[in-house]
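Participant: Build me a model:
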Amino acid sequence: MDRRQRPDSMAPGAMEMGILAIIAIFLFGANRIPQLARSLGRAKGEFQKGIDEASEMAAIEDMDRGGMTEEAASEQE
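Facilitator: Sure, this is the predicted structure:
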């Protein structure tokens, strides 16, 4: 389905993205946009790394408890 046929879709289209790009250029200047994009990319990467580490730690803790939740493991003891 086309995005225009679904009024409940909140995804930004090309026009909205273009307007946001123009506003960003006015606010930050054309020279700082690449620097800001790199910073945002690095921040996203660090955030994703933290999420992955937390998920890995949670999976390890689950395996240590035999796949049970903390409550079920404490009730079994």
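Participant: alpha carbons only for contacts and neighbour counts from here, please
Facilitator: Fine.
Participant: The protein: helices as residue ranges?
Facilitator: Shown for the chain, the helices assigned by DSSP state H span residues 14-28, 33-64, 70-76.
Participant: can you tell which of these is closest to R6?
Facilitator: Closest approach to R6 among the helices of the chain is made by helix 14-28 (16.0 Å; Cα to Cα).
Participant: Direction-wise, compare that closest one with helix 33-64 and give the angle.
Facilitator: 110 degrees (axes from the mean of the first three to the mean of the last three Cα atoms, to 10 degrees).
Participant: Also this sequence, please, to line up against the first:
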Amino acid sequence: MFRNGLEPWHIAVMVVVLVLLFGSKKLPEMARGLGKSMRILKAETKALREDDAPAETANATAASQAEPVRPAVEPIVVTKVAEATKPTTA
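Facilitator: Predicted structure coming up:
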């Protein structure tokens, strides 16, 4: 059905519609604005990746050097009293 979804004449029609909607003066400004936005987005995602990488390695190092976590409440060991110690009624 959509074997050749985007042919050259589709692109030509889209360009004509864009020029009619926005005008030839506005399109270069919009393209510059989109380019700046993409550069900012790329720089921010790169900064986020760089911030996450040292934090992950620092957490892994701290976790390997930390003491084992102890439970807040010590478990109570319950033992049953043997049946032999109960008094028997005869």
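Participant: Make TSV out of the helices of the first structure and add mean neighbour count and distance to R6 of the first structure.
Facilitator: Converted to TSV, these look like this (neighbours: other Cα atoms under 10 Å; distance: least, Cα to Cα, whole Å):
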stretch	mean neighbour count	distance to R6 of the first structure
helix 14-28	12	16
helix 33-64	12	30
helix 70-76	10	43
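Participant: Need those in CSV (columns: distance to P7 of the first structure).
Facilitator: What follows is the helices of the first structure, written out as CSV (distance: least, Cα to Cα, whole Å):
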stretch, distance to P7 of the first structure
helix 14-28, 15
helix 33-64, 30
helix 70-76, 43
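Participant: which one in the first structure is aligned with K36 of the second structure?
Facilitator: Matched to the first structure by TM-score structural alignment, K36 of the second structure sits across from R42.
Participant: Please apply the same query to V15 of the second structure.
Facilitator: Under TM-score structural alignment, V15 of the second structure pairs with A21 in the first structure.
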